[in-house]
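Visitor: Fold the following, please.
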Amino acid sequence: MASLARTIQSNDTLCNLAITPDGARIVASGGNDALVWDTHTGHKLLGSLKGHSDTILSVAISPDGHSFASGACDKEIRIWDTKTGHAVLGPLTGHTNSVRSVAFSPEGHLLVSGSNDKTIRIWDARTGQPVGVPIQSGSVVNSVTMSPDGTKLAAGCDDHTIKMYDTTASTLLFQCAGHTNYVLSITFSADGRLLVSGSGDRTVRTWDAATGLSLGSPLHGHTGWVRSVAFSPDGRYIASGSGDKAVRMWDARTRQAHGDQLLGHTHYVYGVAFTPDGRFLVSGCYDGLIKIWDMRSDVSDTQNSRQSNQNLEIEITSEMVRFYFIRDQSMI
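Guide: This is a model prediction of the structure:
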């Protein structure tokens, strides 16, 4: 069972969590600004990165870690240099309503965005130019993600479905149907075989990413909207964060609850993410707390534990909307 390793206090609200591939930097959005911190010292490396004129709803870091994208309520997308904070591209314009989600392709050449305008757009991440025509989803797009091999694009929508598209042709392959409320968060397993979703219907579901078929019954346990889901790097576990203030763990194979729910947050849990080595699960909450959960059930090396925890002493003082964790090979 996971145990609480550390709590980081922020002065403002939090959502999801993430880190660059080398593990060195955290990128976050705070109001209209983007901010960058050193992961290990907690020092702010870059202050407010100005550009957006309204709240940033989503950030995504490129696979090489050199740049990150932000999507906001101002209907724009911007791309920034992770080290210098300089604007690389943007604004990327075309959406006619808030940009709710952005995601890079696995090789980093493409950027995908989903919006309240019910479209999905694909951009050349090197030039900022649109690729093809907008995909008409027919519903508000809350979450977008690409398969690990880059061939599929998935979108979680307000119409209770997940829509799977061919990335190259932008054609609809199939829909995953079964949720009875908004699909708020989706992600692929590392091997690309499974897709997991969290919904306003308070359930977590797993899907066959090749066929769109639901795998077993929905996972029940949360009493609030499931706002974030994540696969562990080895694909064994699913984590979910909910409006019921709890984080839950699930066995991805048996689809049964794994251990007790993780409690301690006092408001909606907007984000959950595993560190790249799978040792820690990080949860971010509207209550302004980041909680670091040690996924090892038999932690015996207290010296190593203390050393690891030193790297988690991060002071976050800015108003934040979203954080994200992405895979690397370092210890947070």
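Visitor: When you work out contacts or count neighbours from here on, use the C-alpha atoms and nothing else.
Guide: Noted.
Visitor: ok, which stretches of the stretch 1-150 of the chain are strands?
Guide: Assigned by DSSP state E, counting those that start in this stretch, the stretch 1-150 of the chain shows strands spanning 3-9, 25-30, 33-38, 44-49, 56-61, 67-72, 77-81, 87-92, 99-104, 110-115, 119-124, 135-136, 141-146.
Visitor: Between those strands, which one is closest to Arg279.
Guide: strand 3-9 (10.8 Å; Cα to Cα).
Visitor: Is it possible to get JSON lines of the strands of the stretch 1-150 of the chain that adds mean neighbour count?
Guide: JSON lines is the format used below for the strands of the stretch 1-150 of the chain (neighbours: other Cα atoms under 10 Å):
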{"stretch": "strand 3-9", "mean neighbour count": "16"}
{"stretch": "strand 25-30", "mean neighbour count": "25"}
{"stretch": "strand 33-38", "mean neighbour count": "22"}
{"stretch": "strand 44-49", "mean neighbour count": "16"}
{"stretch": "strand 56-61", "mean neighbour count": "27"}
{"stretch": "strand 67-72", "mean neighbour count": "27"}
{"stretch": "strand 77-81", "mean neighbour count": "22"}
{"stretch": "strand 87-92", "mean neighbour count": "18"}
{"stretch": "strand 99-104", "mean neighbour count": "26"}
{"stretch": "strand 110-115", "mean neighbour count": "26"}
{"stretch": "strand 119-124", "mean neighbour count": "22"}
{"stretch": "strand 135-136", "mean neighbour count": "15"}
{"stretch": "strand 141-146", "mean neighbour count": "26"}
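Visitor: please give me the structure for this one as well, since I'd like to look at both together:
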Amino acid sequence: MAETAQPNIRITTPNRSFEGHTDSVTTAAVFPDGRRMVTSSHDKTLRLWDLKGGVVLKKLVGHIGAVWAVAVSGDGQLIASGDEEGSLIAWHGETGRSLTRAIKGHHYRICSLDFSPDGTLLVTGSWDCTIQLWNTTTWEVQGKPIHCGAGVNCIRFSPSGELVAIATHNHIEIWNLRDSTPVVSNPASALLRNSRATLRTQTGRAKPDSDNPVNPRTISTKCITKFKAVINSCNSSLAWTPDSTRLLSAGPYFDPTIREWDTSTWQQVGDPWSGHTGQINALAVNSTGTLLASASSDNHVRLWQLSDRQTIAIFTTIREVLCVAFSMDGKRILSGGKDKKISEWEVPKHAPKDQASEACSHPC
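Guide: Next up is the predicted model:
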């Protein structure tokens, strides 16, 4: 999709910066209480921040390799982080105390992880081409690894917790974690094509049911669809809308676009969203489902309206941007990257904020 002809707000100076890491900041996750944030870095540490004061509350040490991913549980009681060596560490959300040793969960880099909405499961994705599910009470692996056939770049639970979206070097895959019933209604091996992307689906359909949460003790998995968002290329990031009706995916440096997918059919909606000139490294949707923020290696964070897919603001940094997140109230954007710090940006006052929704999405 072509960029909007309307003028965009361009901002080059953040409200403030959070400094302390000594290498690239890879992920930022805001706590549900809106008071704190945790960040991960190539400096092998996590940092727990007070958002109001802008100060480090605690430096979390335990990884022996660069930390690529961090996530916070929905109740704020757990933090999980994954590193270059394929190790996972769980931390207490309030104190920052480590709850586990560094657990070797993968053979190579953990690039992404996410908690289920009810907090009973953690899912980790790695460049060793596998996904692991973890019981967050015992911190033991649940079931067998999911083999994706390509390195995993991003993994996200749907807001209901029933589905997991996986972005790999080759495909986007959607898995059902509740049982082995596939949820796509088209005949097996049917191939849906358009001029920009292809989609392969399998049989059956089941409506998500938030009143029937995933039971970690009886979990089974089923791949329900696999599709190529970018032909012969990797998929770098994912984000669900709060109502689960859309999945957004981001592309690499030679196709730095965002694609929107209808989750009832898994067909692409409209043309790709264009504007970035470098790989899109992270996506985040605000809690009301009205805005999308994208972080790119072109040194920009773009703010998009989901209603018309138009850019309404561009935030410029001096280095590549690797992560992005919204504050809980949706009034600020937090971005981090190769400049070794987190920058806080104000969401323009004219941006839509008041459309109701049922749940929050997770930052990538």
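Visitor: quick one on the thing from earlier: quick one: closest of the strands of the stretch 1-150 of structure 1 to Thr275 of structure 1.
Guide: strand 25-30 (12.2 Å).
Visitor: Name the nearest residue to the corresponding residue of structure 2 for Ala28 of structure 1, ignoring sequence neighbours.
Guide: Residue pairing (TM-score structural alignment): Ala28 of structure 1 is matched to Thr39 of structure 2. Leaving aside its sequence neighbours, Thr39 of structure 2 sits nearest to Ala28 (Cα to Cα, 6 or more residues apart in numbering; 4.4 Å).
Visitor: now do Arg327 of structure 1
Guide: Pro276 (4.3 Å).
Visitor: And for the one you found, the neighbour number?
Guide: The number of residues packed near Pro276 of structure 1 is 22, by other Cα atoms under 10 Å.
Visitor: And the one 10 residues further on, by the same measure?
Guide: Applying other Cα under 10 Å, we find 22 residues neighbouring Tyr286 of structure 1.
Visitor: Relative to Thr145 of structure 1, how far out is it?
Guide: Look at Tyr286 of structure 1 and Thr145 of structure 1: by Cα to Cα, to the nearest Å, they are 23 Å apart.
Visitor: Residue in structure 1 paired with the residue nearest to Thr39 of structure 2?
Guide: So Ala28 of structure 2 corresponds to Leu17, using TM-score structural alignment.
Visitor: same thing with Ala295 of structure 2?
Guide: Checking TM-score structural alignment: Ala295 of structure 2 goes with Gly241.
Visitor: Thr245 of structure 2 now?
Guide: Checking TM-score structural alignment: Thr245 of structure 2 goes with Arg193.
Visitor: Show me what His276 of structure 2 lines up with in structure 1.
Guide: That one, His276 of structure 2, aligns with His222 by TM-score structural alignment.
Visitor: tally of neighbours for the nearest residue to that match once chain neighbours are set aside?
Guide: Nearest non-adjacent residue to His222 of structure 1, counting by Cα to Cα, 6+ apart: Arg202, 5.6 Å away. Number of residues near Arg202 of structure 1 (other Cα under 10 Å) recorded here: 23.
Visitor: hmm, back to that, do I have it right that the residue nearest to Arg327 of structure 1 meets Asp234?
Guide: No. Pro276 of structure 1 is not in contact with Asp234 according to Cα atoms under 8 Å; the separation is 9.6 Å.
Visitor: which ones are touching the closest residue in space to Ser81 of structure 2 that isn't next to it in sequence?
Guide: Counting by Cα to Cα, 6+ apart, Ser81 of structure 2 lies nearest to Val70, which is 4.3 Å off, once chain neighbours are set aside. Taking Cα atoms under 8 Å, 6 or more residues apart in numbering, we find Val70 of structure 2 in contact with Thr27, Ala28, Ala29, Val38, Thr39, Ser40, Ile79, Ala80, Ser81, Gly82, Ser112, Leu113.
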